[in-house]
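> One predicted model, sequence on top.
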Amino acid sequence: MAHIDYYFSTLSPFTYLAGTRLEEIAGRHGATITYKPIDIMALFPRTGGLPPGERHPSRNAYRAQDLPRQAKKAGMKLNLKPAHFPTNAAPSSYAVIAAQNAGGGHLGALVHGILHAVWAEDLDIAEDDVVKGCLERAGFDPGLADSGLLTGAETYAANLEEAVAAGVFGAPFYIVDGEQKFWGQDRLDDLDMHLSGTL
């Protein structure tokens, strides 16, 4: 059975555009997933990248064209300039970590719900009520937002170190069985084919 380490940011528009396709793919192939939220703004400078606000204008101009195209292809609503971006991604990331440890809900729906709040609803995922709402809608106890904060902080920091050591440089990033790496929501078809043995 294949295992996928899923590195992502709860702020990443490209992670948002992945929707819940990873979970659908993993389900078809019987693969397991470990969700590893990371501080993407801390990852960029450590792996040769820059946050959007510091990138060359040509890169940001391309991003401004490409994101709406990708959203249209996926049939998803996208606000290119959300009201709360960037914001503090730690509270939502801690909630994902706590939910994974607790079990009982749908992690893919939780992650997508958090990202949908940013990119489609103009909500601030640094606010407790927003995070609790996402937890509840995904079948988790909303009280998880208030628990395990130390564990969440430690895991969040450890995920970043693991990501750097594993060769992760962006989000979403998928690593199958510690070897095969796939970067971006536009590589999910490749991941699917890899798991099927055709790529």
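Nice, I can see it. Numbering: from 1, shown residues only.
> hey, let's count contacts and neighbours off CA atoms from now on
Noted.
> can you give me the strands in the chain?
3-8, 32-37, 173-176, 180-183 (DSSP state E).
> With distance to Glu121 as extra columns, can I get those strands in JSON lines?
Output for the strands of the chain, formatted as JSON lines (distance: least, CA to CA, whole Å):
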{"stretch": "strand 3-8", "distance to Glu121": "20"}
{"stretch": "strand 32-37", "distance to Glu121": "21"}
{"stretch": "strand 173-176", "distance to Glu121": "24"}
{"stretch": "strand 180-183", "distance to Glu121": "26"}
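> looking at these, which is closest to Lys81?
Proximity to Lys81 (CA to CA) singles out strand 3-8 among those, at 19.9 Å.
> Show me what that closest one packs onto, helices and strands only.
Contact partners of strand 3-8 among helices and strands, from 3 or more CA pairs under 8 Å, 6 or more residues apart in numbering; DSSP states H and E: strand 32-37, strand 173-176.
> I'd like the strands of the chain as JSON lines, with distance to Phe85 and mean neighbour count appended.
Shown next, in JSON lines, are the strands of the chain (distance: least, CA to CA, whole Å; neighbours: other CA atoms under 10 Å):
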{"stretch": "strand 3-8", "distance to Phe85": "16", "mean neighbour count": "22"}
{"stretch": "strand 32-37", "distance to Phe85": "17", "mean neighbour count": "20"}
{"stretch": "strand 173-176", "distance to Phe85": "21", "mean neighbour count": "23"}
{"stretch": "strand 180-183", "distance to Phe85": "22", "mean neighbour count": "16"}
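> Go through those strands and name the closest to Pro142.
strand 32-37 (18.5 Å).
> So which residues make contact with the closest one?
1-10, 26, 93, 96-97, 100, 156, 159 (CA atoms under 8 Å, 6 or more residues apart in numbering).
> That strand: how far from the chain's middle?
What separates the centre of strand 32-37 from the centre of its chain is 10 Å, taken as CA atoms, centre = their mean, to the nearest Å.
> And stretch 43-52, by the same measure?
With CA atoms, centre = their mean, you get 16 Å for stretch 43-52.
> Endpoint to endpoint, it covers what distance?
13 Å (CA to CA, to the nearest Å).
> adding another structure so you can compare the two:
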Amino acid sequence: MASIDYYFSTISPWAYFAGDRLEQISAQHGATITYKPLDLMQLFDRTGGVRRENRHPNRLAFRDQELTRWAEYLGVPFLLNPPFGRVNTAPSSYAIIAAQAEGGGDLPGLIRGTLAAHFAEGRDISEDETIRDLLGAHGFDPALADKGLFVGAETYGRNLEQAIEAGVFGVPFYIVRETDQRFWGQDRLDFLDRHLATL
């Protein structure tokens, strides 16, 4: 049975576009997934990435076109410029970490719901009220938003260090532990599928 480490950020439009395809592929091949939310800006800073505000206008213009194209292709609602902009991802990530540790709810649904709240519904995913609502909607105790913050912070930081050690430089990023095969981007999920079929 393959084990997949999934590194992502709750403000990544590309993670939002991935939808539930990772879960479908993993179920087909009997693979397990460990979800590892991380600080994307710190990942950029430490692996040679460029924050959006420092990118050339040509790159930004293409990015906007590409995001719009993907949303149309996938048929999903998408806000190119969410009203709350680049929010603090720590609170939503801590909640996901706590939910994964607690179990009992729909963790993939919580992650997709958090991404959709930001990119489709224009909600502030750094606010406790939003996080509690998302936890409850996906079968978790809303109080998880307030519990285990210290452990959440530790795990969030550890996820970043593990990502860098594993060769991650962007998100979404999928690593098959057994083979160290790495897949960057939701548009590489078909390659992950093909790889898992060989194991």
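Happy to help now that I have it. None of the values given here were measured: they were computed from a predicted structure.
> TM-score of the superposed pair?
Scored against TM-score structural alignment, normalised by the length of the first structure, the superposed chains reach a TM-score of 0.97; 198 aligned residues with a CA RMSD of 1.0 Å.
> List just the one of the strands of the first structure that sits closest to Lys132 of the first structure.
strand 32-37 (17.2 Å).
> quick one: the closest one aligns where in the second structure?
Counting by TM-score structural alignment, strand 32-37 of the first structure falls onto residues 32-37 of the second structure.
> post-alignment, the matching stretch versus the first structure, mean distance?
Aligned to the first structure and superposed, stretch 32-37 of the second structure gives a mean residue distance of 0.4 Å (mean CA distance after the TM-score superposition for the first structure).
> With distance to Leu43 of the first structure as extra columns, can I get the helices and strands packed on strand 3-8 of the first structure in TSV?
Shown next, in TSV, are these (distance: least, CA to CA, whole Å):
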stretch	distance to Leu43 of the first structure
strand 32-37	11
strand 173-176	12
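> Ok, which of the ones you listed comes nearest Asp66 of the first structure?
Once these are compared by CA to CA, strand 173-176 is nearest, at 18.4 Å.
> what's the average distance of the closest one to the second structure?
Counting by mean CA distance after the TM-score superposition for the first structure, strand 173-176 of the first structure comes out at 0.3 Å.
> roughly how far is that strand from the heart of the chain?
12 Å.
> what helices or strands is that strand leaning on?
strand 3-8, strand 180-183.
> And the contacts of stretch 54-69 of the first structure?
With CA under 8 Å, 6+ apart, stretch 54-69 of the first structure has contacts from 13-14, 52, 78, 80.
> what do you get if the cut-off is 10 Å, keeping everything else the same?
For stretch 54-69 of the first structure, contacts defined as CA atoms under 10 Å, 6 or more residues apart in numbering pick out 13-14, 17, 49-50, 52-53, 72-81.
> Same check on stretch 70-85 of the first structure?
Contacts of stretch 70-85 of the first structure (CA under 10 Å, 6+ apart): 11-14, 16-19, 63-69, 116-126, 185-186.
> Just the buried residues of the residues you listed.
11-14, 16-19, 67-68, 116-126, 185 (16 or more other CA atoms under 10 Å).
> For Gly152 of the second structure, grab the count of nearby residues.
By the criterion of other CA atoms under 10 Å, Gly152 of the second structure has 20 neighbours.
> residues in contact with it?
90-91, 93-98, 101, 158.
> Could you tell me which of those belong to helices?
Secondary structure assignment by DSSP state H places 90-91, 93-98, 101, 158 of the contacts of Gly152 of the second structure in helices.
> ok, these vs Val168 of the second structure, which is closest?
Arg158 (13.3 Å).
> any idea how far that closest one is from Arg69 of the second structure?
For Arg158 of the second structure, the distance to Arg69 of the second structure - CA to CA - is 34 Å.
> picking up where we left off before, right, and the strands of the first structure - which one's nearest Ala145 of the first structure?
strand 32-37 (15.0 Å).
> quick one: the closest one to strand 3-8, angle?
In terms of direction (axes from the mean of the first three to the mean of the last three CA atoms, to 10 degrees), strand 32-37 of the first structure departs from strand 3-8 by 20 degrees.
> ok and strand 32-37 of the first structure relative to helix 90-102, angle-wise?
Using the same axes, to 10 degrees: strand 32-37 of the first structure against helix 90-102 is 150 degrees.
> coming back round to it: and Ala109 of the first structure, which of the helices and strands packed on strand 3-8 of the first structure is closest to it?
Of those, nearest to Ala109 of the first structure by CA to CA is strand 32-37, at 12.1 Å.
> need the helices for the first structure, in chain order.
13-17, 21-29, 40-46, 57-74, 90-102, 107-119, 128-137, 149-166, 188-196.
> Mind checking the helices and strands packed on strand 3-8 of the first structure for the one nearest to Phe44 of the first structure?
strand 173-176 (13.2 Å).
> returning to that earlier point: between the helices of the first structure, which one is closest to Pro172 of the first structure.
Of all those, it is helix 13-17 that lies closest to Pro172 of the first structure, at 5.0 Å by CA to CA.
> what does the closest one contact?
With CA under 10 Å, 6+ apart as the criterion, helix 13-17 of the first structure contacts 7-10, 67, 70-80, 111-120, 170-173, 184-186.
> Quick one: the residues in the first structure that stretch 123-142 of the second structure pairs up with.
Stretch 123-142 of the second structure covers residues 123-142 of the first structure once aligned (TM-score structural alignment).
> quick one: buried residues of that stretch?
So stretch 123-142 of the first structure, judged by 16+ other CA under 10 Å, has buried residues 123-126, 128, 130-135, 138-142.
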